[in-house]
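In: A structural model of the following input is requested.
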Amino acid sequence: MVNRHTLSIVLFTAAIAGLSWWLAEITEPKQQRQQVAGHHPDYYAEDLTITTYSETGSPKHRLATEHLVHFMDDDSAELEHPHLWMFDPVTPPWKLRAEQARITNNGEDIFLPGKVSIDREGQGKNRPYHIITFDLKVQPKLSYAETDGAFRLDSRQDWVTSIGMRGWFKEPARIKLLSEVRSRYETQ
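Out: Now for the predicted structure:
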């Protein structure tokens, strides 16, 4: 049988241990859960459209996507089925479409892997353009795009193909073709 003296020592020790635990809980902040290092999304958006405007209030760029996922570690975003419009006050907008995109550098750089379609409607003396290219890098603020991949431009009955392209979409629009250039131009 346990004597009273031993029982009181055990109860006193248990009370001190319980009090110590309770004081530690209320005086020390709980340790924050550490983030696992790596490339993990921190937010996403569905059916998103973003438009940037000039100082005069006219649209400069518009980006629409079915699905956007943002990553905090490198401040990048991945998009599904992106559509990008680049506006110019004197011509119809250039419209870029792709299956995927990756935005980096605080929105300064957009990479469109795979097949990319670029279209501009004709208006007045400006011809319509339909472009198919691959792995396009775009800098929207500069209205600039480039690729080292295959490139094809169609305008009415005329066409031109090349490997690699540098393009400026703001008027006066111009394209620099890099290699293996072939074309057909019909006079009317």
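In: From here on, just use CA atoms for contacts and neighbour counts.
Out: Will do.
In: SS state for residue 187?
Out: Under DSSP: H, G, I helix; E, B strand; the rest coil, the three-state class of residue 187 is coil.
In: how many neighbours does the closest residue to residue 106 other than its chain neighbours have?
Out: Of all residues not flanking residue 106 in the chain, residue 75 sits nearest, at 7.0 Å (Cα to Cα, 6 or more residues apart in numbering). Close neighbours of residue 75, defined as other Cα atoms under 10 Å, add up to 14.
In: Next, the structure of the following sequence, for comparison with the previous one:
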Amino acid sequence: MNNRPLYWFPLGILAVIAGLTFWLQFVVQSPRANIFSKDRHIADYIIEQFSVSRTNLAGQLIYTLHADHAEHFLDDDTTTLLKPHLIAHDDHQGSADVRAKQGFVTAKGKEVDFIGNVVLVRDAHDEQGPLTLTTEYLVAIPDARVVRTNKLVHVVGKSIQMTAGGLELDNQTRILRLTNKVKARYEPIK
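Out: Below you'll find the model as predicted:
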């Protein structure tokens, strides 16, 4: 009987292990090995029909952020949004409702950037009525209840129409600051 296959079998297994070892060393040292490292901007999770809410200590709703699609990135802790919709709730000052084509949430959710066909409607509970703002870019700071832009903005209210090169709206103090090439038409409320 021929015993040569018994000798070749262990040698074959050693050759396969050696080949796998060389392959593994090549893969680990190649430039593509860092595809999932912290230096790469790759989404670590994706959410469809994204929704998040924030409440105060009494459990009252402060704001809600919705989006059709959200992608979170681990390297810089940011999130991109498709069709974001932010609703800031305030029983006394009125709510603010912001919508856009795209959005971007900074690390820890401190700011939300709205990009493309941005529409903000501030539903005031007073004689001035609602205020509608349209622009191409808007930064919202939900915890401070402030929105601002440095792009062309159109503001329309019950008795006023304005355009400006930028603005800042503080929903708590109800102060609207317009900057750069401001044009306004005001009709007193009767």
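In: circling back to that earlier point, alignment lookup: the residue nearest to residue 106 of structure 1 to structure 2.
Out: With TM-score structural alignment defining the correspondence, residue 75 of structure 1 maps onto residue 77 in structure 2.
In: Likewise for residue 135 of structure 1?
Out: Aligned partner of residue 135 of structure 1 by TM-score structural alignment: residue 137.
In: quick one: contacts for its match?
Out: For residue 137 of structure 2, the contacting residues are 113-118, 149-151, by Cα atoms under 8 Å, 6 or more residues apart in numbering.
In: Figure out the helix or strand that it lives in.
Out: Per DSSP states H and E: residue 137 of structure 2 is located in strand 131-141.
In: mean deviation (superposed) between that strand and structure 1, please.
Out: Comparing strand 131-141 of structure 2 with its match in structure 1 after superposition yields a mean distance of 1.2 Å (mean Cα distance after the TM-score superposition for structure 1).
In: Give the next helix or strand downstream of that strand.
Out: strand 146-149.
In: Can you tell me the SS state at the nearest residue to residue 132 of structure 2 once chain neighbours are set aside?
Out: Excluding the flanking residues, the one nearest residue 132 of structure 2 by Cα to Cα, 6+ apart is residue 121, at 4.5 Å. With three-state DSSP as the basis, residue 121 of structure 2 sits in strand.
In: can I assume residue 121 of structure 2 is in contact with residue 147?
Out: No. Using Cα atoms under 8 Å, residue 121 of structure 2 makes no contact with residue 147, being 11.8 Å away.
In: These two: which has the busier surroundings?
Out: residue 147 (22 against 19).
In: ok, how many other residues are close to the closest residue to residue 34 of structure 2 other than its chain neighbours?
Out: Excluding the flanking residues, the one nearest residue 34 of structure 2 by Cα to Cα, 6+ apart is residue 40, at 7.9 Å. Residues lying near residue 40 of structure 2 (other Cα under 10 Å) number 13.
In: What subset of the contacts of residue 137 of structure 2 is buried?
Out: 113-116, 118, 149-151 (16 or more other Cα atoms under 10 Å).
In: Where helices are concerned, which of the residues you listed count?
Out: Within those, no residue falls in helices by DSSP state H.
In: Any chance of those residues in CSV with distance to residue 133 of structure 2 as columns?
Out: Rendered in CSV, the data for those read as follows (distance: Cα to Cα, whole Å):
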residue, distance to residue 133 of structure 2
113, 15
114, 13
115, 14
116, 13
118, 8
149, 11
150, 13
151, 12
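In: what residues are up against the counterpart of residue 98 of structure 1 in structure 2?
Out: Using TM-score structural alignment as the criterion, residue 98 of structure 1 maps onto residue 100 of structure 2. By Cα under 8 Å, 6+ apart, the contact set of residue 100 of structure 2 is 83-85, 114-119.
In: Residue 179 of structure 1 and residue 138 of structure 1: what is the separation?
Out: Relative to residue 138 of structure 1, residue 179 of structure 1 is positioned 20 Å away (criterion: Cα to Cα, to the nearest Å).
In: Please say which of the two ends up with more neighbours.
Out: Neighbour totals were compared for residue 179 of structure 1 and residue 138, and residue 138 leads with 21 against 13 (other Cα under 10 Å).
In: Please determine how far the more buried one is located from residue 113 of structure 1.
Out: 11 Å.
In: hmm, who's touching stretch 20-37 of structure 2?
Out: 40, 42.
In: returning to that earlier point: hmm, residue 75 and the residue nearest to residue 34 of structure 2 touching each other?
Out: Yes. If you go by Cα under 8 Å, residue 40 of structure 2 and residue 75 touch, sitting 6.7 Å apart.
In: Distance of the residue nearest to residue 127 of structure 1 when sequence neighbours are not counted relative to residue 126 of structure 1?
Out: Spatial nearest neighbour of residue 127 of structure 1, chain neighbours left out: residue 155 (6.8 Å); criterion: Cα to Cα, 6+ apart. Distance, residue 155 of structure 1 to residue 126 of structure 1, using Cα to Cα: 10 Å.
In: Neighbour count for the two, which is higher?
Out: When residue 155 of structure 1 and residue 126 are compared for neighbours, residue 155 comes out ahead with 16 against 12, by other Cα under 10 Å.
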